[in-house]
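Trainee: give me the fold of what follows.
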Amino acid sequence: MSVARNIFAEVPENSRATEEAAQFVETVTYADLPEEALRIGTRCLLDGLGLYVAGADHEMVEILKAEALDNAGRPDALLLDLAARVPAPMAARVLGTSGHAHDWDDSQVSTDPAHIYGLLTHPTIPPLTASLIMAQKIGNVDGRAFMLAFLTGFEVECKISEWMLPQHYMSGMHSSGTVGTFGAYAAAAKMLGLKGDQLRWGFGIAASLAAGIRCNFGTMTKPLHVGRACENGITAALLAQRGYTADPNALDGPWGFFAVQGGGVSEGKLGQGFGRTWTIVEPGVSIKPYPCGVLTHPTIDLMLRLVTDANIAPDDIEGVTVHAGTNILKPIRYPIAANHLQAKFSLPAALAMIALARKAGKREFSDEFVQSDAMQAMQRRIRTELDPEIEAQGFNVMRSRITVKLKGDGEVAGWADERYRGGPENPLSDADLEAKVRSCCEGLLDQAGQDRLIETAWKVQELPDSGVLAQLLRSAP
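Mentor: Purely as a prediction, here's the structure:
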C-alpha cells in the first residue's frame, strides 16, 4: 500500500493531462503554429530525411526490410528506399529505425535543473515518421497539413517528456522509445482526424505499447526502440479509429503512464499545457553534428580544438583523461568500443576518432574504422574519470574537461564549451545542415537526388501532396 500511495502522490488527483493532450490534438490548427516553430520544424524535417537515407543500408535496417517483405500485406506506404509498399505500421518500424540507426537525430532540450541535460528524447523521428507514412496511406495530404501533424506530435512528445520526473530515464527507460510512441500517435491521430473518445482511447493504447530499456544501448535494438515507437503510435491511431477502447485517462492517475513508467510528474509543469509555448522554439532542440550520443558532443568539440590548436599528431599523445560527472559517464558507458554501435556511447572511441582523423562522422563511426588497429590502440590511451567538482555543479548543462598528456614533457588541457555546437544557443547554420544531409546521403543518393531532397524539404509547406517526400529517399525519383 505504501508503494501505491507514493506513486499516487507523484501524480496530482486533478491531473487532466490526457484530456488536455486530446483536446490539443483535436483543435490545433495550422494558423496556431508560430512562424519560428515552422522554421525550426522545417530544419528538423530536412535533417530527418537525410537520416532516413543514412540508415537505409545499415545491417539492422536491411534485416528489418527483409522481415517486412516476408510479411507484407496492404500496400499503404513505401518500404524506405525500396519500390515495395507494405502496411503502414510495418513501414513505420523500418523507417523509424533507419532514422535513428546512426544516433544522429536531434535531441530535446530542457533548461530545468531537475532534469539531466541531454537525457530526454529524440523528438523528430517518431512524429515525422508517422506523418510521412500516414501521408502516403491517406493520400493528397498537402504540406501545411503535413507540418501541422508533425509539429503536433513533436509538441505532445516533448511536453510529456519534460513533465515526467528524471526518474523515468535514470531507472533505465529509453524516452525515445517510450515517449516517442506518443509523438508518433499524436501525429497519426491528427492526420486521421480522430476526435473525442477515439483520441483519448488512442493515448491509452499508446501508453500500453510504449517500451524501450537502456540495456540495449550500443546494439541494434536501441534504434529499434524508435522504430517500434513509430510503429506502435500508428497502430494505436488505427485501432482507435476502429473503435478499440482503452482507459481515456491513461497518462493520469495511480496506474497511468506518468506514475507507472515516469515515476510521477512535476505538478508545477502541468499548467504549461500544450501549444501555449512550443517546445521546439523554447527551450528548443539540438540538431546533432556528430552521429553519437549528444552527451559526448561538447567533449568531442573540445578534443578537436585541443589537437587542432596545438597541432597534435596521433603519435604525440601519451594519454588523455576526460573529467566529467555521472550524467555523462553513466550513459556513455563503453570504456573500449568493439564496434560502431558501442562507439556511439564511448568517449574513448569518439576522442580517438578526433585524435586520428580530426573527424567523427559517418565514415569514422563504422566497424571498419572502429575495429582498426589504430583505433583500438588509441582508445586504450584514453580514460574517463569522475570529477567531484563537476558532479557538484549539477546536470543542467553538459560539463567536461580534458587533459592531453604529450610524449616527452608537457600537456594541453581545457574545458568544454557549454554553448555546444548544434544546441539552441549555437545552432548549425542552414548551410551546415545541408552539408550534414549530403554527408548522410553520400554513396546512397547521387548529386541530383540530394539536390531534390534538400530543395523539396525547404518548400514543404507548398507541396500539394506531401507523400512525395517518401519518394526522395530512393535513388530513383
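
Trainee: when you work out contacts or count neighbours from here on, use the C-alpha atoms and nothing else.
Mentor: Noted.

Trainee: can you pull up the most central residue in the chain?
Mentor: Most central in the chain under Cα atoms, centre = their mean is His122, positioned 2.1 Å from the mean C-alpha point.

Trainee: does that residue belong to a helix, a strand or coil?
Mentor: coil (DSSP: H, G, I helix; E, B strand; the rest coil).

Trainee: look up how far Ala229 lies from the closest residue to it other than its chain neighbours.
Mentor: Spatial nearest neighbour of His122, chain neighbours left out: Ser107 (4.6 Å); criterion: Cα to Cα, 6 or more residues apart in numbering. Counting by Cα to Cα, to the nearest Å, the gap from Ser107 to Ala229 is 16 Å.

Trainee: look at these two and report which has more neighbours.
Mentor: Ala229 (37 against 25; other Cα atoms under 10 Å).

Trainee: next, work out how far apart that one and Val412 are.
Mentor: 44 Å.

Trainee: likewise for Asn339?
Mentor: 29 Å.

Trainee: more neighbours: those two, which one.
Mentor: Using other Cα under 10 Å as the criterion, Asn339 and Val412 rank with Asn339 on top: 19 against 15.

Trainee: ok, that one - contacts?
Mentor: Counting by Cα atoms under 8 Å, 6 or more residues apart in numbering, Asn339 touches Ser366, Asp367, Val370, Gln371.

Trainee: can you give me the strands for the stretch 1-150 of the chain?
Mentor: 77-78, 85-86, 107-108 (DSSP state E, counting those that start in this stretch).

Trainee: to compare with the earlier structure, here is another sequence to fold:
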Amino acid sequence: MATQQLATWAVGLQYTDFSPPVIDAAVKSIYNWAGCAIGGYQQTAPGTALNVTGPHFGGPPTSSILALANGSTQTDAQIAAFVNGIAGHVDDYDDTHLQTIIHPSGHVASALLAVSEWKGGINGSEFITAFVAGVEAELKLGLSVWPQHYDIGWHDTSTTGSVGTAVAVSKLLGLDVPTMQQAIGIAATQVIGMQVFFGSDTKSFHVGRASASGMLAALLAQQGFTSSLVGLEGEFGWVHVVSTRENVTAEFDTLGKTYEILSNTFKPYPCGIVMHPSIEGAINVQAAALAQNLSISDITSVSATVNPETLVLTGQIDPTTGLEGKFSVYHGIAVGLLYGTVTPQQFTDAVVTNSTVVALRKLVNVTTDPNVSEVSATVTAIFKNGQNVTQNIANVIGSLANPLTVDQLKTKFLGQASLVLGNDIAEKAYEAFSNIGNMTDVSTLTQMFSGQNGTASTSASTSSSPRMRVPNTAVFTVIMAILLGTVALVG
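Mentor: I've put the predicted structure just below:
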C-alpha cells in the first residue's frame, strides 16, 4: 500500500542515512529558497497575503516572515508558512527538479521553519532530515504520475507539495506510521493548483497554500483527525483522480535508494526554466555583437530554435505585466539582448511595457525542434548591415550538466537578500542559512541576522504589525484550539 509505504519510509528515515552529497544538496536547496523568499517579498503578492490574512486569521505570533525577520514581524506558524511560501516562489527564481518541473523546496522549507520557530528545540540535522523526507515524497509522487498529470493542466509543484509538506512536518513532529498516513490523506485531499494561473499572483499562492495545507494536515492528524489510510492509491485516491497514469508503488520502491534531491537544480534567471537556454543565448549574442562593435539598436530580426516545451509553457507573445513576462520566451530573449543580464528587475511591469523592449520583442521569431533538448537553444540576431551573430547553447547554466557553483549560489542569495535586508544583514542571513545543519536550535536562525539579536534592521519593506492580530472567525477559533492543544502536547 503506497501511502503506508511512504509513511513507513519517512518515519524510519535518519540523518545518518544521508550521503554527504544529499546533505549538501539539501542545504543548498534550503538557502536558495531563503534568498528567494527574502527577495521575493518585494513583489506585491506576499505583502498582500500577509496584510489580508493577519488581521482576520492570525493567532499568537510565533514564526517569522523572512523578509521582515525582526521582533515586530512575527505571525502565527500557518500564516508564516503561507506568506514565505508565496514569497519564495513569486519571482520564479526557486529550485527545479528538471524531470518533473516541480519546485520542491519552497512549501516544505516554509512550513518546517515556521514549525521549528513555534515549537523550538529542533536542531539542524532534524530539520534537514524532515526536509529531505518531504522533498523526496513529493518528487517521487510527481514522478509516479508524470507527464500525464502535468499535461492535463495541473501545477504539480503544489499538487504534490501539500503531501510533501505533510510528510516533512509529520517527521518533525515525530508522528508514527498510521498517524502520518492520516496526515498524507488530509494533505492529498487539499490538492491545489492549475496552470491557467501561470503569470499571475495565484501561481505563487499555490505554493503558499500547499505549505500551509501540509502543515495543517500534520497537525490535524496529530490530534486524531481522520482521513484515509490509502489516500494516495485508493480507487478514488489522489493518483487515480489527478492522472490517467500512476506508478506510485514502483516510485516509492526507490525511496532511500535514489535521492531525487540530487537532481534538483537552481535557476540563474527568475522565470520559466524552459526559456533559460534562449535567455543565455541572447545574453551571449549581445556580448558577441558588442565585441564586434555592433549596436543592439541595429537589430532587424531575431530567431531562436528551441525545444517544443518552451512555447507550451512560455509562449506568451505580448505580455503586459512582469509576472506574464516570466512566461514569455520572447520577452526573455529581448531583455537578454538589451540588458546583457536577466534578474528580477527585468521582469517588472515597467520593463515589460517599455517601448524599446516591446519593439525588440516584436522582432523575435521562435521555432521549435523536437531534436533540441530542454537545456539547449540557438539564438541568432541579424543587423542592418546584413551581419548575423549566432550563439548555440548546449547545456544552459543551471542545468545538471552545468550547475551553479557555490559562489554563484551565494551571489544569487546576496543579490536577492540585500535588496530587502541591506548588504551587511544579507551576509549574516547567508551565513545562518548555509550553516543550518550545524544549528542546535533552528528556532534561533532568524535571530542570527535580525533585530532580535541586537542588529538594526535595514529592511525597507512595510507591513501592518502581525503581533496585534487576533482571530475573529469561528472557523479559525477551532483551528487555533487544535494548534494550542498541539503546543501543549509537543512543546
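
Trainee: tell me the secondary structure at Trp146 of structure 2.
Mentor: From three-state DSSP, the assignment for Trp146 of structure 2 is coil.

Trainee: need the counterpart of it in structure 1.
Mentor: Aligned by TM-score structural alignment, Trp146 of structure 2 pairs with Leu165 of structure 1.

Trainee: same check on Ala187 of structure 2?
Mentor: Match for Ala187 of structure 2 (TM-score structural alignment): Ala206.

Trainee: which non-adjacent residue is nearest the aligned partner of Trp238 of structure 2 in structure 1?
Mentor: By TM-score structural alignment, Trp238 of structure 2 lines up with Phe257 in structure 1. Nearest residue to Phe257 of structure 1 in three dimensions, chain neighbours excluded: Leu251, at 4.7 Å (Cα to Cα, 6+ apart).

Trainee: ok, that neighbour touching Ala17?
Mentor: Yes. If you go by Cα atoms under 8 Å, Leu251 of structure 1 and Ala17 touch, sitting 6.4 Å apart.

Trainee: between the two, which one's more packed in?
Mentor: More crowded of Leu251 of structure 1 and Ala17, by other Cα under 10 Å: Leu251, with 28 against 19.

Trainee: quick one: that one from Leu472 of structure 1, how far?
Mentor: From Leu251 of structure 1 to Leu472 of structure 1 the distance is 37 Å (Cα to Cα).

Trainee: same question, Val281 of structure 1
Mentor: On the measure of Cα to Cα, Val281 of structure 1 and Leu472 of structure 1 end up 27 Å apart.

Trainee: which of those two has more neighbours?
Mentor: Leu472 (24 against 17).

Trainee: can you tell me the closest non-neighbouring residue to that one?
Mentor: Looking at Leu472 of structure 1 with Cα to Cα, 6+ apart, the closest residue is Leu453, at 5.5 Å.

Trainee: so which helix or strand takes in the one you found?
Mentor: Assigning secondary structure by DSSP states H and E places Leu453 of structure 1 in helix 447-458.

Trainee: mean deviation, that helix versus structure 2?
Mentor: Helix 447-458 of structure 1 differs from its equivalent in structure 2 by a mean of 1.5 Å after superposition (mean Cα distance after the TM-score superposition for structure 1).

Trainee: so where do the strands sit in the stretch 301-450 of structure 2?
Mentor: Secondary structure of the stretch 301-450 of structure 2, counting by DSSP E, counting those that start in this stretch: strands at 364-368, 377-383, 388-393.

Trainee: helices or strands up against the second one?
Mentor: For strand 377-383 of structure 2, the elements it packs on are helix 276-291, strand 299-306, strand 388-393, judged by 3 or more Cα pairs under 8 Å, 6 or more residues apart in numbering; DSSP states H and E.

Trainee: aligned counterpart of Glu442 of structure 1 in structure 2, please.
Mentor: By TM-score structural alignment, Glu442 of structure 1 lines up with Ser418.
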